[in-house]
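Student: below are the sequence and a predicted model; questions follow.
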Amino acid sequence: MQLKPYARSLAVAFSLAFVAGCSSTGGTQDGSMSGSGTASGSGAGASGTGTGQVSGSGLGDGSGQMADSRIPEVRTIYFAFDSDAIRPEFQSVLNAHARFLRNNPNANVVLQGHTDERGTREYNLALGERRAGAVEDFLSVEGVSPSQVEVVSYGEERPAARGSNEEAYAQNRRVVFAY
């Protein structure tokens, strides 16, 4: 039975091709900490067009003064190194998203967890999931229906900024709200 070894080899080859096709090779996702929509890292792949993400810049004049029927302008929150704890400066951003989701029960959001490149791939996927899970827990406590929220972890696979310095790392440790 010569077919079995060939079938196994073929299955492995297809699996590797699939995984290679799924890996990210660049691009940005509204990763700037200033909210301007441009990454201030080393510039590789800094155009935000074609990513399927809607940039938050230019949609309003501040997250504190928007109507509850509009998606909040700031859609990215950042985390400390190796942490999934929500930083106090992002509480108002999370409250705005919670208010929007409560007032719009048909709206859904995907919480995309990201990490910097340090650590193993497996560890970073788990950390990205914990970060997005922490945001999901916050929204749940604020009264958002669990059916409106989905958690996805990209780990280190979709960096907002290229580079091996603290500025790039800080922009990559994030959760992005994708409506």
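Tutor: Looks like it came in fine. Numbering: from 1, shown residues only.
Student: C-alpha from now on. contacts and neighbour counts both.
Tutor: Noted.
Student: list the buried ones in the strand or helix carrying residue 123?
Tutor: With elements delineated by DSSP states H and E, residue 123 resides in helix 121-141, which encompasses its position. Applying a neighbour-count criterion of 16 or more other Cα atoms under 10 Å, the buried positions in helix 121-141 are 124-136, 138-139.
Student: from those residues, which is closest to residue 109?
Tutor: Proximity of those to residue 109, judged by Cα to Cα, is greatest for residue 136, which lies at 10.0 Å.
Student: which ones are touching the closest residue to that closest one other than its chain neighbours?
Tutor: With sequence-adjacent residues excluded and distances taken as Cα to Cα, 6 or more residues apart in numbering, residue 136 is closest to residue 149, at 6.9 Å. Applying Cα atoms under 8 Å, 6 or more residues apart in numbering to residue 149 gives the contacts 108-111, 136.
Student: 7 Å - rerun?
Tutor: Shown here is residue 149, whose contacts under the criterion Cα atoms under 7 Å, 6 or more residues apart in numbering are 108-110, 136.
Student: so how far is residue 132 from it?
Tutor: Spatial separation of residue 149 from residue 132 under the definition Cα to Cα, to the nearest Å is 10 Å.
Student: ok, now residue 157?
Tutor: Using Cα to Cα, one obtains 15 Å as the distance from residue 157 to residue 132.
Student: this is the comparison structure:
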Amino acid sequence: MSKITTGLVLGVALLATAGCAKKRDANTIPPAPSETGPVNPGEGDSDTVAAPINEQFRREVSSDTVHFAFDQYDIDPEARAILDSQAQWLNSHPNTRITIEGHCDERGTREYNLALGDRRANAAKNYLASRGISPARITTISYGKERPIALGSDDASWAQNRRAVTIVIS
């Protein structure tokens, strides 16, 4: 009788712990910032409709994205040129705020990639600050490997996913 009781207790315990398994909550990954910011009134002539400010930013800078080498977060000469173009645009739009997203490729743990994405976003932020952009205008967020733009598991895809993206939010 004690073997049956022990078996039942173990079975109930197994079922109870299986029901407690942590499930991935869709809310654990922050939502993507809006691709379109508010319209910037007063810019352009009256014949043109003002484009959303983020679209204007993307049109007028050399790129909204800087890329990084594997396991790196340093700003190389190509990234400096892109960030210089962003700094120039931001200096001409002094009331505009941005978010810099840090991203990684799929290799490595989630925790490691979140930390690396944070270092990448902050490296871009610090570079823009060194070019005269107030750090108070810049927020950063790391998505780690959670939001790839290239889904392949090869060098070309990984290179596209190692990035920091500047998004104009206001």
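Tutor: Arrived safely. Remember, predicted model here, so these are calculated numbers, not experimental data.
Student: against the first structure, where does stretch 111-128 of the second structure fall?
Tutor: The alignment of stretch 111-128 of the second structure onto the first structure (TM-score structural alignment) spans residues 122-139.
Student: now that stretch on the second structure. Mean distance?
Tutor: After superposition onto the second structure, stretch 122-139 of the first structure lies on average 0.3 Å away from the residues it aligns with, using mean Cα distance after the TM-score superposition for the first structure.
Student: tell me the gap between that stretch and the middle of its chain.
Tutor: Mean C-alpha position of stretch 122-139 of the first structure versus that of the full chain (Cα atoms, centre = their mean, to the nearest Å) differs by 10 Å.
Student: what lies in contact with it?
Tutor: The set of residues that contact stretch 122-139 of the first structure without belonging to it, under Cα under 7 Å, 6+ apart, is 84, 98, 111-115, 149, 151-156, 175.
Student: kindly report the same for stretch 73-92 of the second structure.
Tutor: 61-63, 66-67, 96, 119-120, 123, 128, 131, 133.
Student: and the most centrally placed residue in the second structure, helix, strand or coil?
Tutor: Central residue check for the second structure by Cα atoms, centre = their mean: the C-alpha nearest the mean position is that of residue 101, 2.6 Å away. Here residue 101 of the second structure is strand, with the state taken from DSSP: H, G, I helix; E, B strand; the rest coil.
Student: residue in the first structure paired with it?
Tutor: Structural alignment (TM-score structural alignment) places residue 101 of the second structure against residue 112 in the first structure.
Student: list the residues that contact its match.
Tutor: Counting by Cα under 7 Å, 6+ apart, residue 112 of the first structure touches 132, 151-154, 175-177.
Student: farthest-apart pair in those residues, please.
Tutor: Spatially, the most separated pair among these is 154 and 177, at 13.2 Å (Cα to Cα).
Student: what about these two, which has more around it?
Tutor: Under the neighbour definition other Cα atoms under 10 Å, residue 154 of the first structure and residue 177 were set side by side, and residue 177 has more, 24 against 21.
Student: you'd agree the more buried one is up against residue 110?
Tutor: Yes. Taking contacts as Cα atoms under 7 Å, residue 177 of the first structure lies within contact range of residue 110: 6.0 Å.
Student: name the element residue 140 of the second structure belongs to?
Tutor: Using DSSP H and E, residue 140 of the second structure maps to strand 138-144.
Student: the helix or strand that that strand is followed by corresponds to what range in the first structure?
Tutor: If you walk from strand 138-144 of the second structure toward the C-terminus, the next helix or strand you reach (DSSP H and E) is helix 155-161. Here helix 155-161 of the second structure aligns to the first structure at residues 166-172, judged by TM-score structural alignment.
Student: mean shift between the matching stretch and the second structure?
Tutor: Superposed on the second structure, stretch 166-172 of the first structure shows a mean distance of 0.4 Å to its aligned residues (mean Cα distance after the TM-score superposition for the first structure).
Student: where's residue 94 of the first structure, which helix or strand?
Tutor: Using DSSP H and E, residue 94 of the first structure sits within helix 91-103.
Student: that helix vs helix 121-141, what angle?
Tutor: Here helix 91-103 of the first structure points in a direction 60 degrees away from that of helix 121-141 (axes from the mean of the first three to the mean of the last three Cα atoms, to 10 degrees).
Student: so where is helix 91-103 of the first structure in the second structure?
Tutor: The aligned range for helix 91-103 of the first structure in the second structure is 80-92, by TM-score structural alignment.
Student: how close does that stretch sit to the first structure?
Tutor: Comparison of stretch 80-92 of the second structure with the first structure after fitting gives an average deviation of 1.2 Å (mean Cα distance after the TM-score superposition for the first structure).
Student: starting at the chain centroid, how far to that stretch?
Tutor: 19 Å.
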